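Q: Okay, predicted coordinates and the sequence, questions at the end:
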Amino acid sequence: MDVTALDHLARRARALAETGGRRVLGIAGPPGAGKSTLAARLADRLDGLAVLVPMDGFHLAQAELERLGRAGRKGAPDTFDAAGYAALLVRLRAAEPGTTVYAPAFDRTLEEPVAGSVPVPPEVPLVITEGNYLLHDEGPWSAVLPLLDEAWYLDLAPTRRVPRLVARHVHFGKSEEQARRWVNDSDEANARLVERGRGRAHLVVRGE
C-alpha cells in the first residue's frame, strides 16, 4: 500500500481514536489480503493511541480441533471461538478505569492460540482488530459487526493473494505441494465465504 493511501487510512483511524471514549476499528478480508500488516502499520502510526487485537487469538486449540474432527478445516468459521471473541469486544468497548484487559494472540510458529498475550490498557482510546470473519453474519459471528465503530474490508485480487498464502504456508513448514493443496481446498473456500460480507463494510480498501 502506497504512503498516500496509508496516510489517508491513518488519519481516518486517528479521527476515530479522538472522538472520546473507547472505539473499535475492525479490518476484515480474505486470507492473505494483508489485514495483519495493515492493522500493525496503522497502530504504529497512531503513536500509542491504538492497540492491535487479532481475531486469530480465538482459534480453537489443535487438540480441540482434532477432537471435533475439524483439524482439516482449520481457519473455517467453526474452528474459532466466535462467541468468546464477541465477548472480548464487549469488554474492550467498556474500558474500565484501572483495569488492563488481556487478549489472546495466535503464534504461527506453534500454530496455537496463546492466552494473555496482548495487554489493552484502559487509557488507550482505539482497539484495532483484524480477521477473516468480522463481517460474517452467521451464528455467533453475527454479534461482531454491531460491536465495531467502523469495519473496513481489505480487498486483494486472488492473483496476488494466492501466491502470498502459498509462500506463508511454506515458510511455516508445509511443502510446496501441501501448501498449494491447503490454499486451494481450505483458504480459498474461506475466502469465498468472507467475500460475502464485503457489502457490510463501512469502507473497502484496495490492497496491494
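A: Perfect, thanks for sending it. Numbering: from 1, shown residues only.
Q: going forward, measure contacts between C-alpha atoms and count neighbours the same way
A: OK.
Q: Report the contact partners of H8.
A: By C-alpha atoms under 8 Å, 6 or more residues apart in numbering, no residues touch H8.
Q: try G34
A: G34 neighbours (C-alpha under 8 Å, 6+ apart): 154, 207.
Q: give me that answer again for 10 Å
A: 1, 27-28, 130, 154-156, 161, 164, 207-208 (C-alpha atoms under 10 Å, 6 or more residues apart in numbering).
Q: In strands only, show me the residues you listed.
A: Of those, the ones assigned to strands by DSSP state E are 27-28, 130, 154-155.
Q: Output the contacting helices and strands for the longest strand seen in the chain.
A: Using DSSP E, we find that the single longest strand of the chain is strand 112-120. Under the contact criterion of 3 or more C-alpha pairs under 10 Å, 6 or more residues apart in numbering; DSSP states H and E, strand 112-120 touches strand 50-54, helix 62-68, strand 101-107.
Q: If I take the first one and strand 101-107, what angle do their directions form?
A: I take that to be strand 50-54. 50 degrees (axes from the mean of the first three to the mean of the last three C-alpha atoms, to 10 degrees).
Q: what comes into contact with strand 50-54?
A: Under C-alpha under 10 Å, 6+ apart, the answer for strand 50-54 is 13-14, 17, 22-27, 35-36, 39-44, 85, 88-89, 92, 102-106, 117-121, 123-131.
Q: Can you say which of the helices and strands packed on strand 112-120 is packed in most?
A: By mean neighbour count, with neighbours taken as mean count of other C-alpha atoms under 10 Å, strand 50-54 ranks first of the helices and strands packed on strand 112-120 at a mean of 25.
Q: name the helices or strands packed onto the helix or strand containing T159?
A: Taking DSSP states H and E as the definition, T159 sits inside helix 158-171. Counting contacts by 3+ C-alpha pairs under 10 Å, 6+ apart, helix 158-171 is packed against helix 176-182, helix 188-195.
Q: Second structure follows, compare the two:
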Amino acid sequence: MDTLPPRARARSAQSTVLQATTADLVARARAMIVPGERRILGITGAPGAGKSTVCAALAAALGTDAVIVGMDGFHLANQELVRLGRRQRKGAPDTFDADGYAALLRRLRDPQGQTVYAPVFDRAIEESIGSAVPVFPDVPLIITEGNYLLLEEGDWERAAAALDVVWYLDLSDEVRLERLLLRHEQFGKSRTEAESWVASVDQRNADLIAQTRGRADLVVQVVDAVPEDAGQVQR
C-alpha cells in the first residue's frame, strides 16, 4: 500500500496566497482531520515568521486531535556542531539531522498502531531532548513546523514527501526581524550580539527559505494578532 501523500507524487503548479485569521487556519486544519486516518500538516516560513505561535494556536484549538512535532528537535548537538566547525551558524540546513527528521515523518505516517516518540528543542539550553513528545496512534493530525520543509535537496526533499499539505507563513521583514532581535535578547544575547547574529545567520537562512515559497500549497498572511504567551517565542 502506498502511504505517501499526494504532494509526494505531484506538486501544485502555483501556490495560493491567502489572508487569514487564526480562526480561519483552525478551520482549515480541522478540515484535514479524518477519523481513523493520519494526516501531516507542515508549517514553514522564515525565522521569526510566527510558525511556533500559529502551531500552538492550532494545537490548543484542536485538542487531542493534533500533536506538534517540530523540525527543531533535530538540531545537531552543540558539541557535534563544534566538531564539524558549524557552531557559529547553528540553524543552517546542514546543522540539522535532516535524515532523522525524514525518517520520523515516515514513521508518523504509518505508526502501525504504536506510540511514536519525537524529540523537542529546548531553547533555554539550546539543545534537543529526545523522546519528549509522545504521538499516540489514534491522533489524526500531526502538525510539524520548521524552516526547511520545502527545501529541494537531499534528505529535506524526502521529509517534504511525507507531508500532506504545507503552509508558508508570510510576514513583513520589518516585523519579522524585530521579533528575531527580541528572541535573541530574551535568551541572553546583547542587542549588538543579536543584530550581528540576525544579519550573519538568520537573514542568510531567511533568504534561502524565501526561495521555497512558491512550492507551498498555501502562502498565508495572518491578519489577526495571535496573543503571545509570556513563555512563547515567535519562530
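A: Arrived safely. Nothing here was measured: the structure is a model prediction, and the numbers come from that model.
Q: what's the TM-score here?
A: Here the TM-score for the pair of chains, by TM-score structural alignment, normalised by the length of the first structure, is 0.95; 204 aligned residues with a C-alpha RMSD of 1.1 Å.
Q: can you tell me which residue is nearest the centre of the second structure?
A: E145 (1.6 Å; C-alpha atoms, centre = their mean).
Q: now that residue: how far from L163 of the second structure?
A: 11 Å (C-alpha to C-alpha, to the nearest Å).
Q: Name the residues contacting each of the two.
A: What both E145 of the second structure and L163 touch, as defined by C-alpha under 10 Å, 6+ apart, is the set 41-42.
Q: The residue nearest to the centre of the second structure -> the first structure?
A: Aligned counterpart of E145 of the second structure in the first structure: E130 (TM-score structural alignment).
Q: got it, and A199 of the second structure?
A: Using TM-score structural alignment, A199 of the second structure lines up with N184 in the first structure.
Q: what about its match, how many residues close to it?
A: 14 (other C-alpha atoms under 10 Å).
Q: Run a quick neighbour tally on the closest residue to V144 of the first structure other than its chain neighbours.
A: Distance criterion C-alpha to C-alpha, 6 or more residues apart in numbering; nearest residue to V144 of the first structure, sequence neighbours excluded, is A86 at 5.6 Å. The number of residues packed near A86 of the first structure is 21, by other C-alpha under 10 Å.
Q: What of D78 of the first structure?
A: For D78 of the first structure, using other C-alpha under 10 Å, the count is 16.
Q: What's it aligned with over in the second structure?
A: Checking TM-score structural alignment: D78 of the first structure goes with D94.
Q: In this structure that match contacts H75, no?
A: Yes. Taking contacts as C-alpha atoms under 10 Å, D94 of the second structure lies within contact range of H75: 9.3 Å.
Q: Now do the shared contacts for those two.
A: L81.
Q: Look up how far Q114 of the second structure lies from the counterpart of L49 of the first structure in the second structure.
A: For L49 of the first structure, the aligned position in the second structure is D65, judged by TM-score structural alignment. From D65 of the second structure over to Q114 of the second structure the distance is 16 Å, taken as C-alpha to C-alpha.
Q: Which of the two has more residues huddled nearby?
A: Using other C-alpha under 10 Å, the more surrounded residue of D65 of the second structure and Q114 is D65, with 17 against 13.
Q: returning to that earlier point: with distance to E138 of the first structure as extra columns, can I get the helices and strands packed on strand 112-120 of the first structure in CSV?
A: Shown next, in CSV, are these (distance: least, C-alpha to C-alpha, whole Å):
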stretch, distance to E138 of the first structure
strand 50-54, 20
helix 62-68, 20
strand 101-107, 23
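Q: Out of these, which is closest to G173 of the first structure?
A: strand 101-107 (13.7 Å; C-alpha to C-alpha).
Q: Please name every helix or strand in contact with that closest one.
A: strand 50-54, helix 82-93, strand 112-120.
Q: buried set for the second one?
A: What that stands for is helix 82-93 of the first structure. Neighbour-count burial for helix 82-93 of the first structure flags 82-83, 85-86, 88-89, 92-93 (criterion: 16 or more other C-alpha atoms under 10 Å).
Q: That helix against the second structure, how far on average?
A: In this overlay with the second structure, the average offset of helix 82-93 of the first structure from its partner residues is 0.2 Å by mean C-alpha distance after the TM-score superposition for the first structure.
Q: So what touches that helix?
A: 21-24, 53-60, 100-104, 120-122, 125-127, 129, 133-134, 139-149.
Q: let's see 6 Å
A: 22, 140-141, 144 (C-alpha atoms under 6 Å, 6 or more residues apart in numbering).
Q: Pull the distance from it to the chain's centre.
A: 13 Å (C-alpha atoms, centre = their mean, to the nearest Å).
Q: Appreciated, that's everything.
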